[in-house]
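*Asks:* no FASTA, just this:
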């Protein structure tokens, strides 16, 4: 059973759009967006040449409780891995591909309110 994900978080949606634009500029091709199932959700699924990349986008407007990248704990990683396994079970055309888990961390810690984007390849 697939889940319909509602994106009401406007800053989060803007961060995903920013990440998608950035990754496309880097030559990646979009495969899916906001894939969700019972085990969790994956923000972006893209192709980097022949590799299938599962991408978690994290946005933090303030760093009081850590940076965006620091919020991806072991529990979140496990959920993303399980969700990726469900995706691969339902999209067998990608079973031959090498998979990678990346993170796009977007922090807004600048006094000018400009976002800082960091692409972490092979994050976990």
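*Replies:* Perfect, thanks for sending it. Just so it is clear, the model here is predicted, and its values are computed rather than measured. Numbers count the residues shown, from 1 in each chain.
*Asks:* only C-alpha atoms for contact and neighbour calcs from this point on.
*Replies:* Noted.
*Asks:* Excluding chain neighbours, what is closest to the residue nearest to the spatial centre of the chain?
*Replies:* A centroid search over the chain (CA atoms, centre = their mean) returns residue 56, at 2.0 Å, as the residue closest to the centre. Using CA to CA, 6 or more residues apart in numbering and skipping residues adjacent in sequence, the residue nearest residue 56 is residue 103, 4.9 Å away.
*Asks:* Okay, one more to line up with it:
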């Protein structure tokens, strides 16, 4: 599963870079969890959660970003900003990039500003 996760994180990173975002960090680990991608879009720091679901038996990939998961991502983002003070005053947003379906045919959905921090 880790290999598939890395594959989809790379796919998402490539697609977002093509859309004009630049990569600041990848797989930033904290006690609250991991930030898959930290990117910059203009002056905005973008925290990107990448999700993949082969089957929708428990909901699609987007529905797997629960309120509890959002809270962990917000806490991890606060730690990233504390560790990178030059970005701490920039506007921030949380995006979710989802892939649903088998690895070969999974299609990307990009939810910009998917949820708010507080």
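*Replies:* Nice, thanks for sending it over. Everything numeric in this text was worked out from a predicted model, so none of it was measured.
*Asks:* one step back: corresponding residue for the residue nearest to residue 56 of the first structure in the second structure?
*Replies:* By TM-score structural alignment, residue 103 of the first structure lines up with residue 96 in the second structure.
*Asks:* Now do the helix or strand containing that match: distance to the chain's middle.
*Replies:* Counting by DSSP states H and E, the element that carries residue 96 of the second structure is strand 92-100. Between the centre of strand 92-100 of the second structure and the centre of its host chain there is 5 Å, according to CA atoms, centre = their mean, to the nearest Å.
*Asks:* Report the separation between residue 64 of the first structure and residue 109 of the first structure.
*Replies:* The gap separating residue 64 of the first structure from residue 109 of the first structure is 10 Å, by CA to CA, to the nearest Å.
*Asks:* Likewise for residue 124 of the first structure?
*Replies:* Distance of residue 124 of the first structure to residue 109 of the first structure, computed by CA to CA: 24 Å.
*Asks:* Neighbour count: those two, which is higher?
*Replies:* Shown here are residue 124 of the first structure and residue 109; by other CA atoms under 10 Å, residue 109 has more neighbours (16 against 13).
*Asks:* what about the more buried one, is that helix, strand or coil?
*Replies:* Under DSSP: H, G, I helix; E, B strand; the rest coil, the three-state class of residue 109 of the first structure is coil.
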